[in-house]
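Chemist: Here is my input, please return the structure:
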Amino acid sequence: MPLAPSEFGSKELAMEITVLNTPIAFGNEANDPVKYLFFLSAKDSNTHLESLAQLVDLLEDSHFYTMLDTATEASQILDYIKDNENKKTEEE
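Modeler: Reported below is the predicted structural model:
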């Protein structure tokens, strides 16, 4: 996962998700082929840690991948992430 820290111009916490139409093999048997790319931008060395933890939760959810594969609009992905976070907050 590429990370853009503040010293390279990052101004705020952000994440980009890209789903490749044609997965790419990078030569790693355990991880090939790669279909999903996640990019993170962090404004300092600490604020992104919570975002990484939330991303790990999503990556453990098989429905997340199905939604990524079928979403036709970015708003669908954002809504799924927000709903997932709201459910997690309600459980705590």
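
Chemist: C-alpha only now, for contacts and for neighbours.
Modeler: Fine.

Chemist: Contacts for the lengthiest helix in the chain next, please.
Modeler: Longest helix of the chain, by residue count under DSSP state H: helix 74-91. Residues from elsewhere that reach helix 74-91 (C-alpha atoms under 8 Å, 6 or more residues apart in numbering): 54, 58, 64, 67-68, 71.

Chemist: Just the buried residues out of those residues, in ChimeraX syntax.
Modeler: The following ChimeraX line selects those of the contacts of helix 74-91 that are buried, judged by 16 or more other C-alpha atoms under 10 Å:
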select :58,64,68
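
Chemist: Need the max-distance pair from the contacts of helix 74-91.
Modeler: Maximum pairwise distance among those (C-alpha to C-alpha): 19.8 Å, between Q54 and A71.

Chemist: list the helices and strands the helix or strand containing H63 packs on?
Modeler: Per DSSP states H and E: H63 is located in helix 62-70. If contacts are counted by 3 or more C-alpha pairs under 8 Å, 6 or more residues apart in numbering; DSSP states H and E, helix 62-70 sits against helix 74-91.

Chemist: Now the second one, please; I'll put the structures next to each other:
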Amino acid sequence: PWFLKNIDVEKSVHRADYQAQLARLQAGGSVSKLKPGPEVVHNALRHALLSQRPRPHYVVTVPARIGAALKRILPASMLYRVLARRA
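Modeler: Predicted coordinates:
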């Protein structure tokens, strides 16, 4: 992994987090149903490049769609509280 070039995992205060991430990567990563495959991103990119009037933003993942919907229906202060809880 790229971060091993710059970070001494054994001496880091975040050692447990790095080791958990390394274990996930060595096991093949986590497969999430919320993450689309590359074909979804390809379709959005293709549309953006070939369209006469491409949209300014393309929402691809499920969490991004949920965030876009929440942004439309919630007041800003409530949206920020929801986002702060998820961070």
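
Chemist: Overlay them and tell me the TM-score.
Modeler: TM-score for the superposed chains, counting by TM-score structural alignment, normalised by the length of structure 2: 0.26, backed by 44 aligned residues with a C-alpha RMSD of 4.2 Å.

Chemist: What angle do helix 74-91 and the helix holding H63 of structure 1 make with each other?
Modeler: 170 degrees (axes from the mean of the first three to the mean of the last three C-alpha atoms, to 10 degrees).

Chemist: remind me, longest strand of structure 1?
Modeler: strand 14-24 (DSSP state E).

Chemist: C-terminal to that one, what's the next element?
Modeler: strand 34-41.

Chemist: What residues of that next one count as buried?
Modeler: Buried, per 16+ other C-alpha under 10 Å, within strand 34-41 of structure 1: 40-41.

Chemist: and if you look at stretch 15-24 of structure 2?
Modeler: Within stretch 15-24 of structure 2, the residues scored as buried using 16+ other C-alpha under 10 Å are Y18.

Chemist: again, but for stretch 75-85 of structure 1
Modeler: 77, 80-81, 84.

Chemist: Adding distance to S41 of structure 1, write those out as TSV.
Modeler: Output for those, formatted as TSV (distance: C-alpha to C-alpha, whole Å):
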residue	distance to S41 of structure 1
I77	18
Y80	20
I81	17
N84	21
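
Chemist: Among these, which pair sits farthest apart?
Modeler: Farthest pair in the buried residues of stretch 75-85 of structure 1, by C-alpha to C-alpha: I77 and N84, 10.6 Å.

Chemist: circling back to that earlier point, got the contacts of helix 74-91 of structure 1 as a markdown table, with distance to A4 of structure 1 columns?
Modeler: Output for those, formatted as a markdown table (distance: C-alpha to C-alpha, whole Å):
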| residue | distance to A4 of structure 1 |
| --- | --- |
| Q54 | 18 |
| L58 | 21 |
| F64 | 24 |
| M67 | 26 |
| L68 | 23 |
| A71 | 26 |
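
Chemist: Show me which of the contacts of helix 74-91 of structure 1 is closest to L20 of structure 1.
Modeler: Looking across those and measuring by C-alpha to C-alpha, the closest to L20 of structure 1 is L68, at 10.2 Å.
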